[in-house]
Every structure is written in structure tokens, then in C-alpha cells.
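S.K.: return atomic coordinates for the entry below.
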Amino acid sequence: MDWLQVIILAIVQGLTEFLPISSSAHLILVPVLTDWPDQGLAFDVALHLGSLAAVLIYFRADLINMTQSWVRSLTTRQLDADARLAWAVILGTIPVGLAGLAFKGTIETVLRSPVWIAVGLIGFGLLLGWADWRHKGEREVSEMRWKDVLLIGIAQAIALFPGTSRSGITMTAALMLGLSREAAARFSFLLSIPVIVLACGLEGKDLIQSGEPVNWTFMLAGILLSGVSAYLCIHYFLAFIKRIGMQPFVIYRVVLGLFLLWIFL
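M.R.: Below you'll find the model as predicted:
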């Protein structure tokens, strides 16, 4: 690796982790266009840690309130809005955890090809566009029912199909269930926290077992750049989503998917 590769990959990961455009598609496209060597498992862990730090810092006040209310609910058995949201994030994470354990081998081998990623980009991108155009919901996160949470969690499990985009499919499901764009994005970002924690844990375990050498300078730079770009992405996406909608991302996904098909077919 060199510094240009570190900078580009970190920024790409930070931006695409939370935008509904599929980080897996971009992390495959970058080496195709640049002919760079694989960045290695250690750097992948660093990039995910940066994204995790960004979402934790951005939602720090919400997370503190949610954690306090969740702990209190364990003893009082009473749920205020913050406790309900904390339980919703936990419930919404269960389907993707089970699906990841059940289909990990298939996902990493059969479905990891650029063609399947292109199919996911186009197909689920069009579904996102339809959900945004057809369903003009106004419900807030606090108005979600447990059935809504479970359906969004099941949708998140579908994101294991490469090219789907975890943020994209969860926002799609939330929009179809009547949530506003801002509420759909906010819940999607909160749902990302346990998923990224699980991903970092699994990758970290593989890294320890592999004994791969670590370039700590590149690791720290990757964490910082990924974190800053992810934080800015979350901030501006939430600020402008009501005005710009999902259609620009849909167009981008379709164009990118067609480009991948043109290269690999």
C-alpha cells in the first residue's frame, strides 16, 4: 500500500458506508480502476473502526440516553421513548446476525462477484427509488411498532447480498412502512452500530488468527480519514435528505451497476 491508496480507500469507505449506494460495490470498483494490490484485512478493520467512531460520536447524546433508559427498563420493565428505541435497535439486529451465521460461506464465495454486485445495485436501487416516490410517510422513529422494527431488521439481513447496501435497504423498508425520510435515515444509522461492531469483531478475530503484519501508521490514518468522511456524510445526508430525496442515489446506483456489467460481462 501507499499513501494515495490509504487516502482513497478510507474516504470511499467513510462515504459509502452510510449513503444508500453500497460500500462493497465501491471497494471492488476502486482496485479494478486502479490495479492496486489488496489492502489487507488489517486495513479493512481500521476502515470499519473509523466508520463506527463517526456514528458513535454523531449520535453520542442519543446513545447515552438510550443506554440509560435501556438499563433502567431492565429493572422497572417500563419503556420510555429512548428505551423503546434501544430495544428496537437490538431487535432489528437479530435477523442480520442469524443470516450472517447461516449464509456466510455462500455470501463470501458464490455471491461476491462483480456481476452479482451490479445486479444488487440496480435491482435494489430501483426498489429504493420506488419506495421514495410512492410512499410519502411522515411517521417518526418514536412511532414505529415492533412489527415495523422486525421487518426493517429482516430487510437489513438482505443487505448481506452484495451490492444491496445496508443503509439503502433499511431506508427502503422504513419508507415503505410510512416513516419519513429523516426518520428512515436516522434509524438506519443507529442500526449500523451493532452491525459494524459485529463486523469489526469478526474481522479482528480473523486478523489475530492470520498473524498479518500491521502498519500502524496506515491503520491510524485509515481510521481518522474514514471517520471524518463518515461523520460529514451522516451530517450532510440528514441535513439535506428531505430536500434532495433518494432519486439522485438511485440514478447513481443504476449507472454504476450498468458500468460494472459493461466491464465484467
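S.K.: C-alpha from now on. contacts and neighbour counts both.
M.R.: Fine.
S.K.: helix or strand for the residue nearest to residue 254 when sequence neighbours are not counted, which one?
M.R.: Excluding its sequence neighbours, the residue lying closest to residue 254 (C-alpha to C-alpha, 6 or more residues apart in numbering) is residue 122, at 4.7 Å. Using DSSP states H and E, residue 122 maps to helix 114-134.
S.K.: shouldn't the residue nearest to residue 254 be in contact with residue 252?
M.R.: No - when contacts are counted by C-alpha atoms under 8 Å, residue 122 is not listed as touching residue 252 (9.4 Å).
S.K.: the two: which has the busier surroundings?
M.R.: residue 122 (22 against 16; other C-alpha atoms under 10 Å).
S.K.: who's in contact with the more buried one?
M.R.: Contact analysis of residue 122 by C-alpha atoms under 8 Å, 6 or more residues apart in numbering lists 253, 254, 257, 258.
S.K.: quick one more, to check against the first:
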Amino acid sequence: METLHIVLLALIQGITEFLPISSSGHLLLPKALLGWPDQGLAFDVAVHVGTLTAVVLYFRSSLWQMARDWSLQLVARAPATEDSRLAWLLILATLPAAVCGLLFDAVIEAHLRTTLVIALTTLIFGVALGWADWRGGRVRTLADITWKAALLIGLAQALALIPGTSRSGITITAALLLGFTRTDSARFSFLMSVPVIALSGGYKALQLVVQQEPAPWLELLLGAALAGGSAFVCVHYFMQYINRLGMLPFVVYRLLLGSVLLLVAF
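M.R.: A predicted model of the protein is given here:
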């Protein structure tokens, strides 16, 4: 890959991975409009590692407390805490996407990774995000989350296997519809991304090992670093300004992006 391709694709992945605007829709544009070659499986693994590192670093304190309390409860029979309870709920919320990914990955890759599908899902779930932000009560916090709410958000996350849906977008939409605040909707969505990105990246890495593709390490390190750095900055500012901005800017942007993709599709 050319250096320009590496830089732009890594930045696109890092910036759009956690914003509710669909990373797959953006990654499709350079290929569709500029004729860029596919970035390849190794590059996908590298940018996944970068974005995973970013979200783990940003939420390192919360993740450490959850991992510690969950482990103590599981191994040492320590009393349950809010952090161990949240860890169990994150595991529950991850199961639908993990199961659906294993069952339907081949079908999705073969039939749904098209410009038309990505355009339609970008538009449809963009409208859904706006409606959820408008209608949601925005009063519940993570302290109020139940196993039913976590499971419903997890089921919504499974829909993000359809390209163009946006993992963060659909999970924030579900959380808003369930009455959670914007900040806690985003926080739970980002915490959910840790096991999902780890599973997805691990699965892609396994495919890479099986295919025995040659690894251009300098390109991969550059891609991982750029994706991780841009993702960290993106998460930081999104969490800082989400209450002030609301979801309308992202809804408008998705409608514009979806319209462009529809033009490309036809």
C-alpha cells in the first residue's frame, strides 16, 4: 500500500470507529470513488488493534476496576459490586453479536457488503438515531441498567454486523430509546466495544494466520498507531461534548453520506 493510502485509511478507521456515523461507509468511499485497492486482511487486523488499544487506554480505570471486582467475585467469592455487576452485563451484551458473527459472517461478507446496502443502512439507522435522541427520556444512568436493558442493547449491537449500521450508532440509539442519558449511552457503547473489537480482531487475526499472508510490518505499525491515536482523540472529545452537541450533527452527516453512497451505487 502507498503511504497516503495507509495514512488516510487508518485515520478514517480511527475517527469513524467510535462516532455514530458508520466506519464501513467511509472506508468504502476511497475504493469506490478513487479506485484504491482493498487494504487487505493484515491492515484490518492492525487498525483493529489500534482502536482497541485506544478505548482500553481511555477507559483503563473503569476497565481495571471491573476486571478486578469481577475476578474477585468469580474466584474468591467476594461480594458483588457495581463494577462486577457492570462487567457481567457487558459480557451479556456481547453475546448476541458474538453468536451472530459466527453464524452469519460468511453470508454478510458474500451478500451484504455492497454500496447499496451500506447506503440504505447509513440512512435508515441515521434517522433512527435522531428519533431516539428526540424521544429518549435521557434520565437513566449506568447505575440503573438491568440485565434486560443490557441484553436489548446487545441485540442492537448484533445489527451492526450489517455494514453501514454503525456499531456505536445502533448501541447509542438503543440506549437512548431505553431512557439513558447521552453520556451514559455513549459510555456503555464504548465499553461494549472492547470485547467486540477484541473478538473481531482476534477472528481476523486467525484468518490471517490460516491464509499465511506476508506481513508488511512497518505499514501495519503505522496504520495501528494512526488509527489508535485518532480513535483516542475522537473518544475523548465525543465524551466531552456529547451533551452539548446532541446527535443532530451526526444524523445530518449520515443523511449526507448515505445520499452520496446512493449516488455511487446507481
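S.K.: any idea what the TM-score is?
M.R.: Overlay of the two chains. TM-score (TM-score structural alignment, normalised by the length of the first structure): 0.98; 265 aligned residues with a C-alpha RMSD of 0.9 Å.
S.K.: which ones among the contacts of residue 122 of the first structure are found in strands?
M.R.: If you go by DSSP state E, these have nothing in strands.
S.K.: just to revisit the earlier point, check the fit of the helix holding residue 122 of the first structure onto the second structure and give the mean distance.
M.R.: Helix 114-134 of the first structure differs from its equivalent in the second structure by a mean of 0.5 Å after superposition (mean C-alpha distance after the TM-score superposition for the first structure).
S.K.: that helix: what's the following helix or strand?
M.R.: According to DSSP H and E, the helix or strand after helix 114-134 of the first structure is helix 146-158.
S.K.: show me what that following helix packs onto, helices and strands only.
M.R.: helix 81-109, helix 166-176 (3 or more C-alpha pairs under 8 Å, 6 or more residues apart in numbering; DSSP states H and E).
S.K.: single out the most deeply packed of those helices.
M.R.: helix 166-176 (a mean of 28; mean count of other C-alpha atoms under 10 Å).
S.K.: so what does that helix touch, helix or strand wise?
M.R.: Counting by 3+ C-alpha pairs under 8 Å, 6+ apart, helix 166-176 of the first structure packs on helix 114-134, helix 146-158, helix 181-210.
S.K.: what residue, apart from its backbone neighbours, is nearest the spatially most central residue of the second structure spatially?
M.R.: In the second structure, the residue lying closest to the centroid (C-alpha atoms, centre = their mean) is residue 167, at 4.2 Å. Using C-alpha to C-alpha, 6+ apart and skipping residues adjacent in sequence, the residue nearest residue 167 of the second structure is residue 160, 4.8 Å away.
S.K.: again with residue 228 of the second structure
M.R.: residue 50 (4.0 Å).
S.K.: now do the SS call for that neighbour.
M.R.: The local conformation at residue 50 of the second structure, judged by DSSP: H, G, I helix; E, B strand; the rest coil, is helix.
S.K.: ok, now how distant is it from residue 1 of the second structure?
M.R.: 18 Å (C-alpha to C-alpha, to the nearest Å).
S.K.: residues near the residue nearest to residue 228 of the second structure, how many?
M.R.: Counted with other C-alpha under 10 Å, residue 50 of the second structure comes out at 27.
S.K.: right, and it touches residue 225 too?
M.R.: Yes - counting by C-alpha under 8 Å, residue 50 of the second structure touches residue 225, with 5.9 Å between them.
S.K.: need the counterpart of residue 206 of the first structure in the second structure.
M.R.: In the second structure, the residue equivalent to residue 206 of the first structure is residue 207, according to TM-score structural alignment.
S.K.: how many other residues sit next to that match?
M.R.: There are 15 residues near residue 207 of the second structure, going by other C-alpha under 10 Å.
S.K.: hmm, residue 139 of the first structure is touching residue 180, no?
M.R.: Yes - the pair residue 139 of the first structure and residue 180 passes the contact test of C-alpha under 8 Å, sitting 5.6 Å apart.
S.K.: between the two, which is the more surrounded one?
M.R.: residue 180 (23 against 18).
S.K.: quick one: the more buried one and residue 168 of the first structure, what's the gap?
M.R.: From residue 180 of the first structure to residue 168 of the first structure the distance is 14 Å (C-alpha to C-alpha).
S.K.: before we move on, the earlier item: and of the helices and strands packed on helix 166-176 of the first structure, who's closest to residue 235 of the first structure?
M.R.: helix 181-210 (10.6 Å; C-alpha to C-alpha).
S.K.: buried residues in the closest one?
M.R.: Buried residues in helix 181-210 of the first structure, counting neighbours by 16 or more other C-alpha atoms under 10 Å, are found at 181-196, 199-200, 203-204, 207.
S.K.: what about the nearest residue to residue 38 of the first structure once chain neighbours are set aside, how many neighbours?
M.R.: Leaving out its chain neighbours, the residue that sits closest to residue 38 of the first structure by C-alpha to C-alpha, 6+ apart is residue 31, at 7.7 Å. Counted by other C-alpha under 10 Å, the residues lying close to residue 31 of the first structure total 15.
S.K.: so residue 31 of the first structure touches residue 37, yeah?
M.R.: Yes - Residue 31 of the first structure lies in contact with residue 37 (C-alpha under 8 Å); the separation is 7.2 Å.
S.K.: which other helices and strands does the helix or strand containing residue 238 of the first structure contact?
M.R.: Assigned by DSSP H and E, residue 238 of the first structure falls within helix 216-244. If contacts are counted by 3+ C-alpha pairs under 8 Å, 6+ apart, helix 216-244 of the first structure sits against helix 3-16, helix 41-58, helix 181-210.
S.K.: dump those into TSV; add distance to residue 148 of the first structure as well.
M.R.: Listed next are those as TSV, based on distance: least, C-alpha to C-alpha, whole Å:
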stretch	distance to residue 148 of the first structure
helix 3-16	25
helix 41-58	23
helix 181-210	11
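S.K.: having no further points to raise, I will conclude here.
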